[in-house]
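# Here is my input, please return the structure:
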Amino acid sequence: MSENQAKGPASYFPSIEKTYGRPISEWKALIRSALPARHMELVALLKQQHGMGHGHANAIVAHTLAEGDA
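Predicted coordinates:
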């Protein structure tokens, strides 16, 4: 694994952008706009309203909430 390769939830970001056609910044803004929802409520929102798979939804929610400004 190279030193520049993303780890943890961020490792999903290239696939999320490619699969769903929106930049990560838009997904994070969408998650922040739905706060103060809980983690799994946010995952469900992405899955149900945007057709995102569970792993991708969980990764983007976890990363966004971990930033602390969410």
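# When you work out contacts or count neighbours from here on, use the C-alpha atoms and nothing else.
OK.
# so how many other residues sit close to A44?
Applying other CA atoms under 10 Å, we find 18 residues neighbouring A44.
# before we go on, could you also do this sequence so I can check it against the first one:
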Amino acid sequence: MAAQPKGPASYFPSIEAKYGRSIEEWKTTLRDSGLSSHKELVELLKTEHGFGHGHANALTQHYLHPGKWAD
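Alright, predicted model coming up:
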């Protein structure tokens, strides 16, 4: 049985289903934005892409700190 994702990755299935793009596509969007602060990236996802705060925060946290959430 596969282990359940922990931390921000636990949001990934619902992010992909709700917003219609893969997590890697969303990470490319964040990278291409040229923004670097957590607050700026969360606001980008919320205002430009209609994310709720929890989903925007989870994706941004994972994007900015990938090593922290490695299996």
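# Provide the TM-score value for the superposition.
Comparison of the two superposed chains (TM-score structural alignment, normalised by the length of structure 1) gives a TM-score of 0.87, and 67 aligned residues with a CA RMSD of 1.6 Å.
# Could you measure from H39 of structure 1 over to L45 of structure 1?
10 Å (CA to CA, to the nearest Å).
# Is R21 of structure 2 in a helix, a strand, or coil?
What DSSP: H, G, I helix; E, B strand; the rest coil gives for R21 of structure 2 is coil.
# Could I get the buried residue list for stretch 12-23 of structure 2?
12, 15, 23 (16 or more other CA atoms under 10 Å).
# how about the residue nearest to the first one when sequence neighbours are not counted, what does it touch?
Going back to what we said before, that points to F12 of structure 2. Once flanking residues are discounted, F12 of structure 2 sits nearest to I23: 6.8 Å by CA to CA, 6 or more residues apart in numbering. Shown in contact with I23 of structure 2 (CA atoms under 8 Å, 6 or more residues apart in numbering): 12, 15-16, 59.
# With secondary structure and distance to G52 of structure 2 as added columns, please give the residues you listed in CSV.
Output for the contacts of I23 of structure 2, formatted as CSV (DSSP: H, G, I helix; E, B strand; the rest coil; distance: CA to CA, whole Å):
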residue, secondary structure, distance to G52 of structure 2
F12, helix, 13
I15, helix, 10
E16, helix, 13
L59, helix, 11
